[in-house]
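A.B. asks: fold the following, please.
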Amino acid sequence: MSSGFLSGRRAVPRGVSDGLLVFVVTTVIFTIAGAVWGWLYPTSQFLVTPNRGLEEVPGTADSGFRAFLIFAAVTCVLGLLTAVWAFRFLWRGIGQLIWVAACVAFGTWWFVFIGEQVLDWLAPVYDANSTHAGDIIKISHAISPWPGIMLAPAVAMMTYWIGAVTSTDADFERAR
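C.D. replies: Next up is the predicted model:
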């Protein structure tokens, strides 16, 4: 009796191996994107005045909002691309649709987690006694990603579903 590998049969069912591939690829891509987001995170800038007050530099007031928009846009694009890739090249079915959405949901949360870690690592620590008039202080506003955390999985689900609705039965047979 030979093992599955030696007999030419798949040792792991295709749906399981494809699901694992979706998870790994999603995690890697969202990790890289989250690190870049944390590195390029928009900041508000303040000028230290002669009386040791702070004056906001024009054009930097909405940095938290810009950070949220970048987060939402990047994760939605990544969710869309993940769904298109999974639908076109991997096993197809309702289970895969739900799995892709779950992986993108995890990836979106992971994106925020990694981005915040990078941001904390790179953020300068200011001491009130070491600032002088004319110095520029950069402050990153914390965002609440929760309103947008399910946006990317919804985009991924809709993309996968649209692909399924617009495909023929023959397309599904070739994917199995």
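A.B. asks: CA atoms for contacts and neighbours, from now on please.
C.D. replies: Noted.
A.B. asks: check which helices and strands the helix or strand that contains Gly95 is in contact with.
C.D. replies: For Gly95, the element it lies in under DSSP states H and E is helix 94-122. Applying 3 or more CA pairs under 8 Å, 6 or more residues apart in numbering; DSSP states H and E, we find helix 94-122 packed against helix 14-39, helix 63-89, helix 151-166.
A.B. asks: go again using 6 Å as the cut-off
C.D. replies: Counting contacts by 3 or more CA pairs under 6 Å, 6 or more residues apart in numbering; DSSP states H and E, helix 94-122 is packed against helix 14-39, helix 151-166.
A.B. asks: which residues touch stretch 72-86?
C.D. replies: Stretch 72-86 is contacted from outside by Val104, Ala152, Val155, Ala156, Tyr160, using CA atoms under 6 Å, 6 or more residues apart in numbering.
A.B. asks: need those in CSV (columns: neighbour count).
C.D. replies: Compiled in CSV, the contacts of stretch 72-86 are given as follows (neighbours: other CA atoms under 10 Å):
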residue, neighbour count
Val104, 34
Ala152, 25
Val155, 21
Ala156, 31
Tyr160, 28
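A.B. asks: the structure of the following sequence is requested for comparison with the preceding one:
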Amino acid sequence: MLIKRADLDSPAFIALLEEHRAAMEATAPSESQHALDLAGLRQPDVCVWTLHEGDALLGCGALQRLDDAHAEIKSMRTARAHLRKGVARTILQHLLAEARLAGFQRVSLETGSMGYFEPARRLYASFGFVECAPFDTYVEDPNSTYMTLEIPDPAAVAPEAVASQL
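C.D. replies: Below you'll find the model as predicted:
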């Protein structure tokens, strides 16, 4: 598997993004849908990566800079044909490594509170994310779960402890 910066003009990426937005529309009311569209993903404070195996696009994920110390995970999506193969785990590991390299001290995310999103919430919790209050411009919403993870400074943590968080 290969992770690289996303080609936002790729037909495969656009199809994956449409799949992502369609799933959000089917599972959450419009006021509770926070997925970025292509214009949102093109903003200078957003960086998107894709995971590939050969010619197949397996999934994607993005980081959005909220401030110098805080980033948000956006657009985590596994292509339907590649569910339950470790795609999301691989992308999340990459996003956290990129966040650490960029010097962020905290990474947060918003995901749905409905049953459809339970696998995602379990994945995030397995990486140490904990539920938190709404952050940035989010507000209380019964359809949303907010989670956050403090990223320790690698210089202040034993290398084996940092590796165990990935």
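A.B. asks: care to give me the TM-score?
C.D. replies: The TM-score (TM-score structural alignment, normalised by the length of structure 2) is 0.30; 74 aligned residues with a CA RMSD of 4.2 Å.
A.B. asks: on that earlier part again, dump the helices and strands packed on helix 94-122 of structure 1 into JSON lines; add distance to Leu81 of structure 1 as well.
C.D. replies: Formatted as JSON lines, those follow (distance: least, CA to CA, whole Å):
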{"stretch": "helix 14-39", "distance to Leu81 of structure 1": "10"}
{"stretch": "helix 151-166", "distance to Leu81 of structure 1": "8"}
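A.B. asks: those: which one's closest to Trp109 of structure 1?
C.D. replies: helix 14-39 (9.0 Å; CA to CA).
A.B. asks: which parts of the longest strand belonging to structure 2 are buried?
C.D. replies: Secondary structure assigned by DSSP state E gives strand 56-67 as the longest strand of structure 2. Neighbour-count burial for strand 56-67 of structure 2, counted by 16 or more other CA atoms under 10 Å, picks out Leu57, Leu58, Gly59, Cys60, Gly61, Ala62, Leu63, Gln64, Arg65, Leu66.
A.B. asks: which residue, other than its chain neighbours, is closest to the fifth one?
C.D. replies: Closest residue to Gly61 of structure 2 apart from its sequence neighbours, by CA to CA, 6 or more residues apart in numbering: Met76 at 4.2 Å.
A.B. asks: what do you get for the last one?
C.D. replies: Taking CA to CA, 6+ apart, and ignoring the residues beside it in sequence, Leu66 of structure 2 has Glu72 as its nearest neighbour in space, at 6.8 Å.
A.B. asks: can you tell me the SS state at that neighbour?
C.D. replies: Following DSSP: H, G, I helix; E, B strand; the rest coil, Glu72 of structure 2 is assigned to strand.
A.B. asks: burial of it, as a residue count?
C.D. replies: By other CA atoms under 10 Å, the residues close to Glu72 of structure 2 number 23.
A.B. asks: mind listing what it touches?
C.D. replies: By CA under 6 Å, 6+ apart, Glu72 of structure 2 lies in contact with Leu63, Gln64, Val107, Ser108, Leu109.
A.B. asks: do the same with Ile94 of structure 1
C.D. replies: Listed by CA under 6 Å, 6+ apart, the contact set of Ile94 of structure 1 is empty.
A.B. asks: roughly how far apart are it and Leu78 of structure 1?
C.D. replies: With distances taken as CA to CA, to the nearest Å, Ile94 of structure 1 is found 20 Å from Leu78 of structure 1.
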